[in-house]
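*Asks:* I'll drop the sequence and a predicted model, then ask my questions.
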Amino acid sequence: MCLHSTKWAVCLKAGHDYVLMNRRSFIVGASGGALMMASGAIAWMSNVGSMVDYEAYTNGLRAGLTIPADIRDLLRYATLAANGHNTQPWRFRVGEGCIDVLPDFSRRTPAVDPDDHHLFVSLGCAAENLAIAAAATGRPGELQMNPDGDWARYAFVGGSMRTSPLYAAIPKRQSTRTEYDRRPVPVAEIALLEQAAAMTGVHLILLTDRTRVNKVKDLVVAANGVQMADLAFLTELRQWVRFNPRSAMMSGDGLFSGASGNPLLPSAFGRFAFERFFTARTENDKYARQIDSSAGIAVFVGDRADRAHWFKVGQACQRFALMATNLGIKVAFVNQPVEVARFRPELAGLVGQAGRRPDIVLRFGYGPTLPLSPRRPVEAVLA
């Protein structure tokens, strides 16, 4: 549309031959221009897709469960869990009286997560969703890791429903990657977040004093600069970005631009914009503003750096995010100081966990509700 406007301006300056054309030719020309613009808009929309259609799609993913819940719907709720790059690195195996939660190594992100740390945290998040939803809809059970820590089993044990206040938050939870409104979170609500995330083997440290929050911000910005200089990291990240509703719905995964308040673009234009405008300076400035706007930082640290504890960290993190959702508090991951190994010791010391590996960093606060992220259909995650 801007290109057409420029063209018209150039023509008007070209001389009186254009200005003196008769009325009929002007109308025909204007109609042709309008037709071209309309055709361009239609082509644009066919490449981008409709946010109305996207909202209907996400509403279907997050439809409520019946009681007792169908197994397929329980798995749908499990897939609404937080996970790195929205890769959804899980598979579910339904057995007699149980559901196994398995890693899907085909969806690894080796540049950002070379030891599969985030992958197993993501499995813990999904398993926690599954356990909460199943217990609340007529299938109470127990969740256990296998001895090697490679996968988990939710076994139905019978008995009465165990409704959790976290259950209603499952379809609403999201990672809200935008600026917040700087309001502090009341002390009573901080206590509720801590209670929800309490889990043996996992330490949660909540930072609300600006001195320590600013130190975390410095680590996030420094680690982000390292990642932005890593071609493998950028190449991997670009593979998981979905620039428009059509692409997000077709893939059912990835980082949808609309879910972080970014413009919707045809995929080709999006890739071009990513190459030209996604820079260390702009990203560092963005993360600094976002942390400055947040009420605080949550850091999760497992007792040990192994898969079983990463899984537990995922459970605790998911419960924290669900309680935050219930309280109207937004959260977003700022995991750069965890992902770039050389920054982990400084972060661990800052939160009083020297000698341990920090696992997850979340910022939290009050902010807007953005479009929800996509998910693959249940059939795609069955083992």
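*Replies:* Here it is on my side, so go on.

*Asks:* drop to CA atoms for contacts and neighbour counts, all remaining ones
*Replies:* Fine.

*Asks:* so H203 sits in a strand?
*Replies:* Yes: judged by DSSP: H, G, I helix; E, B strand; the rest coil, H203 forms part of a strand.

*Asks:* Look up the closest residue to it, ignoring the ones flanking it.
*Replies:* Excluding the flanking residues, the one nearest H203 by C-alpha to C-alpha, 6 or more residues apart in numbering is V301, at 5.1 Å.

*Asks:* and whichever strand or helix holds N129, what does it pack onto?
*Replies:* Using DSSP states H and E, N129 maps to helix 117-136. Helices and strands touching helix 117-136, by 3 or more C-alpha pairs under 8 Å, 6 or more residues apart in numbering; DSSP states H and E, are helix 71-78, strand 98-103, strand 141-145, strand 152-156, helix 307-326.

*Asks:* Buried residues in that helix, which are they?
*Replies:* Within helix 117-136, the residues that count as buried by 16 or more other C-alpha atoms under 10 Å are 117-136.

*Asks:* Then stretch 271-281?
*Replies:* Neighbour counts over stretch 271-281 (16+ other C-alpha under 10 Å) mark R271, A280 as buried.

*Asks:* ok, residues contacting it?
*Replies:* Stretch 271-281 is contacted from outside by N224, G225, M228, A229, R238, using C-alpha atoms under 8 Å, 6 or more residues apart in numbering.

*Asks:* Drop anything exposed from these.
*Replies:* N224, G225, M228, R238.

*Asks:* Would you reformat the residues you listed as JSON lines and include distance to A332 and secondary structure?
*Replies:* Listed next are these as JSON lines, based on distance: C-alpha to C-alpha, whole Å; DSSP: H, G, I helix; E, B strand; the rest coil:
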{"residue": "N224", "distance to A332": "15", "secondary structure": "helix"}
{"residue": "G225", "distance to A332": "19", "secondary structure": "helix"}
{"residue": "M228", "distance to A332": "19", "secondary structure": "helix"}
{"residue": "R238", "distance to A332": "19", "secondary structure": "helix"}
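
*Asks:* Pasting the second one now:
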Amino acid sequence: MSKRTVKKTMTIILSSIGALLIIALVSLFIISGIFESPKYLEPWQKTYSQKFDDPRIQLAAHGLLAANGHNMQPWEIQLDKDDPMVFYLYADSDRLTSEVDPFSRQMMITQGTFLEYVKIAGDELGYKAAVALFPDGGYDEQKLQESMKTKPVAKIMLTKDKPQNNPLYDSMFLPDTNRAAYQSNKLTYEQIDHLQAINTYANMSVKIFQDIENIEKLGSYVKKGTAIEAGVNRVMQETETIFRANEYQKNKYRYGFSVEGQGTSGIMRHIMQGLVTVFPLMNSGKAASDMFIQSTRTSVDNTPAYAMIITNDNNRSSQVKSGMLYSRLILTAYSLGLVMQPLSQVLEEYPEMKEPYSSIHRDYASDAGTIQMLVRLGKPTKEVPQSMRRDVIDLLIRE
């Protein structure tokens, strides 16, 4: 075979390979849903709430953006039939994550994050939102799931007021969690004072740690908790069940996890979504556990500070209030140029986590105290995308 023939053959082969790669790439984009309109992001638009005339739905549309466990968005809203300025918040017991949150503590924190967003939005829209927790009494803990369906977490009572410019309002439309690496800069004393000053509850505290000893100690707790969770199959399977592999699934379900949460964005997001759709084992079993552990290690190794919300007791009202405080902490951090990521694994209460859970409480909480939230805190190195959100109308309880 002549050199000319060989060269021509190689050119044909390379052209064929190139064509196949282009076809494969285009196929992945189509499988990912690159041409699908992301309806799951519509609630993040500032104009979204304006689609509704009822101020209660307008405020609920803001609450929908709040941080929530596993992005389950476990909220239900009941509009008062007789009073157009009253509505009720229920915990959606059909959206429990019972493996990772067996006592529904995180579920109650999530109710609080919603309520605080409603209050802040009320200032901006011209409504004073008064919140009464558990207006029909507390849950029957022996029949918790049934009780959640019949007893509201809160009664929200609106009073028309003059609109006020709330400095935290604009931050509500930013992602509540940033899992990327943070800059190494320590927080200033002014920033720490500002963050700690947001707490107005007598029975809880906000603590911030950025000295080397506590950074290493808390980082070790986080890594240990993550390794334990990654090794508990039933917990990991609960997470895998709510993973949305592509744009079609994200538009269909509009809650749960997706590749954005793993730090993937841009064109790579669609490549990864296509691959995970075609090869689901890439994001399940050992592969998912290894990715989870590695992601946490990267986060911990790029963390200049940690923050905790600690309550003196662990009753349902305190859990809800800690969620309200957490929302205010997130939004205040944004106003200071900071971002946060919850690292809740070591605070979870299933049997395998008992030892590190008890240990971190001995080290950082009083005898009767409960660490409700543990988060990393710092200046971001990059922006992250917004996560899926349901349509607010889906939160309404139909009579």
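*Replies:* Looks like it came in fine. Remember, predicted model here, so these are calculated numbers, not experimental data.

*Asks:* TM-score them against each other, please.
*Replies:* The pair, once superposed, lands on a TM-score of 0.85 when counted by TM-score structural alignment, normalised by the length of the first structure; 365 aligned residues with a C-alpha RMSD of 2.9 Å.

*Asks:* Longest helix of the second structure, counting residues only.
*Replies:* Ranked by number of residues, the top helix in the second structure under DSSP state H is helix 3-32.

*Asks:* How many neighbouring residues does V202 of the first structure have?
*Replies:* V202 of the first structure: 22 surrounding residues under other C-alpha atoms under 10 Å.

*Asks:* Also the one 5 residues further on?
*Replies:* Using other C-alpha under 10 Å, the number of residues around L207 of the first structure comes to 17.

*Asks:* Then A368 of the second structure?
*Replies:* With neighbours defined by other C-alpha under 10 Å, the count for A368 of the second structure comes to 10.

*Asks:* That one maps to what in the first structure?
*Replies:* Residue correspondence to the first structure (TM-score structural alignment): A368 of the second structure is matched to G355.

*Asks:* could you measure that match against K217 of the first structure, distance?
*Replies:* When distance is defined by C-alpha to C-alpha, to the nearest Å, G355 of the first structure is 21 Å away from K217 of the first structure.

*Asks:* same deal with G29 of the first structure?
*Replies:* Distance, G29 of the first structure to K217 of the first structure, by C-alpha to C-alpha: 56 Å.

*Asks:* ok, now A380 of the first structure?
*Replies:* Applying C-alpha to C-alpha, the value for A380 of the first structure to K217 of the first structure is 38 Å.

*Asks:* for A268 of the first structure, same thing?
*Replies:* Between A268 of the first structure and K217 of the first structure the computed distance is 33 Å (C-alpha to C-alpha).

*Asks:* In the second structure, what range does the helix holding N129 of the first structure match?
*Replies:* Residues 105-124 of the second structure are where helix 117-136 of the first structure lands when matched by TM-score structural alignment.

*Asks:* next one: that stretch to chain centre, how far?
*Replies:* In terms of C-alpha atoms, centre = their mean, to the nearest Å, the centre of stretch 105-124 of the second structure is found 13 Å from the chain centre.

*Asks:* Comparing it with the first structure, how large is the average distance?
*Replies:* In the superposition against the first structure, stretch 105-124 of the second structure averages 0.9 Å from its aligned positions (mean C-alpha distance after the TM-score superposition for the first structure).

*Asks:* What are the contacting residues of that stretch?
*Replies:* 59-60, 62-69, 74-75, 89, 91, 96, 101, 128-131, 153, 163-166, 168-169, 172, 316, 319-328, 372.

*Asks:* quick one on the thing from earlier: so what angle separates the directions of the helix holding N129 of the first structure and strand 152-156?
*Replies:* In terms of direction (axes from the mean of the first three to the mean of the last three C-alpha atoms, to 10 degrees), helix 117-136 of the first structure departs from strand 152-156 by 0 degrees.

*Asks:* could you check the angle strand 141-145 makes with helix 117-136 of the first structure?
*Replies:* Using the same axes, to 10 degrees: helix 117-136 of the first structure against strand 141-145 is 160 degrees.

*Asks:* got the angle between helix 117-136 of the first structure and strand 98-103?
*Replies:* Using the same axes, to 10 degrees: helix 117-136 of the first structure against strand 98-103 is 160 degrees.

*Asks:* Touching, the match of A368 of the second structure and A348? I think so.
*Replies:* Yes: the pair G355 of the first structure and A348 passes the contact test of C-alpha atoms under 8 Å, sitting 7.2 Å apart.

*Asks:* ok, the aligned residue in the second structure for Y154 of the first structure to L395 of the second structure distance?
*Replies:* The alignment partner of Y154 of the first structure in the second structure, by TM-score structural alignment, is I156. Distance, I156 of the second structure to L395 of the second structure, by C-alpha to C-alpha: 15 Å.

*Asks:* Number of residues surrounding G328 of the first structure?
*Replies:* 15.

*Asks:* swap that for F333 of the first structure, sorry
*Replies:* F333 of the first structure has 18 nearby residues by other C-alpha under 10 Å.

*Asks:* contacts for stretch 211-219 of the first structure?
*Replies:* If you take C-alpha under 8 Å, 6+ apart as the criterion, stretch 211-219 of the first structure is touched by L207, Y287, A288, I291, D292, G296, I297, Q336, P337, F343, L347, L350.

*Asks:* For the aligned residue in the second structure for the fifth one, list the residues it contacts.
*Replies:* The alignment partner of D292 of the first structure in the second structure, by TM-score structural alignment, is D301. Under the criterion of C-alpha under 8 Å, 6+ apart, the contact list for D301 of the second structure reads G219.

*Asks:* what do you get for N166 of the second structure?
*Replies:* Taking C-alpha under 8 Å, 6+ apart as the criterion, N166 of the second structure is in contact with I120, D123, E124.

*Asks:* quick one, which of A268 and K217 of the first structure is more surrounded?
*Replies:* More neighbours surround K217 than the other of A268 of the first structure and K217, with 23 against 11 (other C-alpha under 10 Å).

*Asks:* Mind telling me what element that one is part of?
*Replies:* Judged by DSSP H and E, K217 of the first structure forms part of helix 210-228.

*Asks:* Ok, F292 of the second structure next?
*Replies:* helix 285-300.

*Asks:* Next, the angle from that helix to helix 212-230.
*Replies:* Here helix 285-300 of the second structure points in a direction 170 degrees away from that of helix 212-230 (the same axes, to 10 degrees).

*Asks:* Heading C-terminal from helix 285-300 of the second structure, find the next helix or strand.
*Replies:* Downstream of helix 285-300 of the second structure (by DSSP H and E), the next one is strand 305-311.

*Asks:* That next one against the first structure, how far on average?
*Replies:* Mean deviation for strand 305-311 of the second structure: 1.2 Å (mean C-alpha distance after the TM-score superposition for the first structure).
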